[in-house]
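In: Just the structure for this:
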Amino acid sequence: MRIRVVGVGMGPQHVTAEAAEAIRSCDYVIAASKNDADGLLAVRRSIAASYGVEVVAVPDPPRERDDPADYPGAVRDWHAARVAAYDTVLRERGGTAGFLVWGDPSTYDSTIRIVESLGIDFDVVPGISAPQLLAARHRIVLHGVGQPVHVTTARRLQDDVAAGQTNLVVMLSRTLDLTGLDDWSIWWGANLGTDSEELLAGRIADVVDSLEPARERARDAAGWVMDVCLLRAPA
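Out: Below you'll find the predicted structure:
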């Protein structure tokens, strides 16, 4: 058996030549199915079909999402349940299985950790990441000349700002606490690279009231929403 972890960016238009060849080499693709109207599963089916590869949908185990007291523990339990579900399919089918990762597998994605736990030989093909596309859409560089950019999650945002971070890419933002950041600048995008894409930029105090309506428009249009932003302190 073999596994190929393939980054596919934000949809078929972002599949690189290397990723396309990797998908063609698979006997099938394994994909989590969250519900009957899973829009991200539909995108994965579309990508796989373009290369003549079957998708095996695996019901995604439930996960506690409402800010559990032990967030790392909740994620570990969820990952363990995913490993067990995928292992069953892999042992039954054998061959070469593909996992199509939204964006790039290197950043805030669990696929590599899960695949490592399966104990099966695997390789990784990179994809276009959300921060890359955010920068392209807003025609910006993510950092100042010779300066760093801090990549974090919305859950950690306020702690990271308190620790002195002044230039942050923020991902996994189911909620975005921008308290105390009125004079900061934001470059924000949701469902980047898709027909439901939404973009906003400006001084936070000037655009904050528009963020949630834009998020909901993206969710209503696609059935799901993923957003990312760059936050920068005033010079």
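In: from here on, contacts and neighbour counts on C-alpha atoms
Out: Fine.
In: Secondary structure class of L200, three-state.
Out: Put simply, L200 is strand when judged by DSSP: H, G, I helix; E, B strand; the rest coil.
In: which residues sit in contact with the closest residue to it other than its chain neighbours?
Out: Nearest residue to L200, sequence neighbours excluded (C-alpha to C-alpha, 6 or more residues apart in numbering): W188, at 5.2 Å. W188 makes contacts with 134, 199-201, 227-230, as judged by C-alpha atoms under 8 Å, 6 or more residues apart in numbering.
In: Apply 10 Å and report the result again.
Out: By C-alpha atoms under 10 Å, 6 or more residues apart in numbering, W188 lies in contact with 134-135, 137-138, 169-170, 198-202, 211, 227-231.
In: Filter those residues down to the buried ones and hand me the PyMOL line.
Out: Only the buried entries of those go into this PyMOL selection, using 16 or more other C-alpha atoms under 10 Å:
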select buried, resi 134+135+169+170+198+199+200+201+211+227+228+229+230+231
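In: The contacts of W188 in helices, which ones?
Out: Members of the contacts of W188 lying in helices (criterion: DSSP state H): 134-135, 137-138, 211.
In: quick one: the strands in the chain?
Out: Taking DSSP state E, the strands of the chain run over residues 2-7, 28-33, 54-59, 96-101, 122-125, 150-153, 167-171, 185-190, 198-203, 227-232.
In: any chance of those in JSON lines, with distance to D70 too?
Out: Listed next are the strands of the chain as JSON lines, based on distance: least, C-alpha to C-alpha, whole Å:
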{"stretch": "strand 2-7", "distance to D70": "28"}
{"stretch": "strand 28-33", "distance to D70": "24"}
{"stretch": "strand 54-59", "distance to D70": "24"}
{"stretch": "strand 96-101", "distance to D70": "26"}
{"stretch": "strand 122-125", "distance to D70": "30"}
{"stretch": "strand 150-153", "distance to D70": "16"}
{"stretch": "strand 167-171", "distance to D70": "20"}
{"stretch": "strand 185-190", "distance to D70": "28"}
{"stretch": "strand 198-203", "distance to D70": "32"}
{"stretch": "strand 227-232", "distance to D70": "24"}
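In: quick one more, to check against the first:
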Amino acid sequence: MRKIYVIGIGAGDPDHLTLQAAKAIGRTDVFFLLDKGEAKDSMIELRRRLMKAYAKPSRRIAEAADPSRDRAPQDYEGTVADWRHRRSAVTEALISEHLMDGETGSFLVWGDPSLYDSTIAILDEILTRGQTLFEYEVIPGISSVSALAAKHKIGLNRVGQPFQVTTGRRLAEGWPEGVPDVVVMLDAQQAFTAHPEAEIHWGAYVGTPDEILRSGQVSEVADEILKTRAAARAQHGWIMDTYLLRRPD
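Out: Next comes the predicted model:
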């Protein structure tokens, strides 16, 4: 039986790699990489650095282009489902062609595989089709949410209070009821600007050499964050940012 690891590699700092993840990388025969284009070369480069540091010399790399998708669709859930289906076909072809019986393959996943990542769902879809068989194991990683809280030296929740992790699209529909603290990811529209009374702890490229951190009351720092975010996106061609939005007591 072929085996696949889904390995969380952290938010961008090579030191985020856990001992469990390093050992799994060392047992891997084939690494699967989905190339997102030149704009995200730095994301691929971190994976290559980790392979060089921890993988065995005989390891192989199997690459394919990541299918594109509309980033501002009218039917968001339908668009994502279609993209995942196309991605699963590319992934299945990689596994079928490059992973031999008895070998171990790995996907090196940015952050933690359980948080806003599609790899687990894609592998499940492949197994459901029943044409390509393997077993897989998930290795947790340090998420951008954990890294953000550490960098700002804050807790994600207040005493006895819940917090919620959501997307910018959901926040734009309204603040979640009964939740004083909201962690927001994937916010292309910067929905935090609708909450000037809140406190924000914002970070982009957290854990990488390009890390940017800002915090304060939204009414006071929103303009700076918007300008900083736009400039960083223009410079790098992509941006990965996360923030904690906290309502006053």
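In: Show me what the residue nearest to L200 of the first structure lines up with in the second structure.
Out: Matched across to the second structure, W188 of the first structure falls on W202, judged by TM-score structural alignment.
In: For that match, give its distance to G160 of the second structure.
Out: Using C-alpha to C-alpha, to the nearest Å, one obtains 23 Å as the distance from W202 of the second structure to G160 of the second structure.
In: Then S88 of the second structure?
Out: 41 Å.
In: Could I get the full set of helices for the first structure?
Out: For the first structure, the helices defined by DSSP H cover 17-24, 39-50, 71-93, 111-118, 130-138, 157-162, 204-222.
In: Save these as a markdown table, and put in distance to L178 of the first structure too.
Out: Output for the helices of the first structure, formatted as a markdown table (distance: least, C-alpha to C-alpha, whole Å):
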| stretch | distance to L178 of the first structure |
| --- | --- |
| helix 17-24 | 37 |
| helix 39-50 | 28 |
| helix 71-93 | 21 |
| helix 111-118 | 30 |
| helix 130-138 | 19 |
| helix 157-162 | 8 |
| helix 204-222 | 8 |
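In: Figure out which of these is closest to V58 of the first structure.
Out: V58 of the first structure lies closest to helix 71-93 among the helices of the first structure, at 7.2 Å (C-alpha to C-alpha).
In: for the closest one, packing partners?
Out: If you count contacts as 3 or more C-alpha pairs under 10 Å, 6 or more residues apart in numbering; DSSP states H and E, helix 71-93 of the first structure packs onto strand 28-33, strand 54-59, strand 96-101, helix 111-118.
In: most packed of the ones you listed?
Out: Of all those, strand 96-101 carries the top mean neighbour count, a mean of 24, counting by mean count of other C-alpha atoms under 10 Å.
In: Now for the residue nearest to E103 of the second structure when sequence neighbours are not counted, how many residues are close by?
Out: Leaving out its chain neighbours, the residue that sits closest to E103 of the second structure by C-alpha to C-alpha, 6+ apart is R2, at 5.4 Å. Burial of R2 of the second structure is recorded as 16 neighbouring residues (other C-alpha atoms under 10 Å).
In: Tell me the counterpart of S146 of the second structure in the first structure.
Out: With TM-score structural alignment as the criterion, S146 of the second structure matches Q132.
In: ok, that match touching G193?
Out: No. Using C-alpha atoms under 10 Å, Q132 of the first structure is not in contact with G193, being 11.1 Å away.
In: Which residues are in contact with each of the two?
Out: Residues touching both Q132 of the first structure and G193 by C-alpha under 10 Å, 6+ apart: G9.
In: out of those two, which sits in the busier spot?
Out: More neighbours surround G193 than the other of Q132 of the first structure and G193, with 19 against 15 (other C-alpha under 10 Å).
In: neighbour-wise, which of S88 and G160 of the second structure wins?
Out: Set side by side, S88 of the second structure and G160 show more neighbours around S88, with 21 against 5, by other C-alpha under 10 Å.
In: Name the nearest residue to S129 of the first structure, sequence neighbours excluded.
Out: Leaving aside its sequence neighbours, S129 of the first structure sits nearest to G103 (C-alpha to C-alpha, 6+ apart; 4.4 Å).
In: what residue of the second structure matches up with the one you found?
Out: Match for G103 of the first structure (TM-score structural alignment): G111.
In: again with L211 of the first structure
Out: Aligning on TM-score structural alignment places L211 of the first structure opposite I225 in the second structure.
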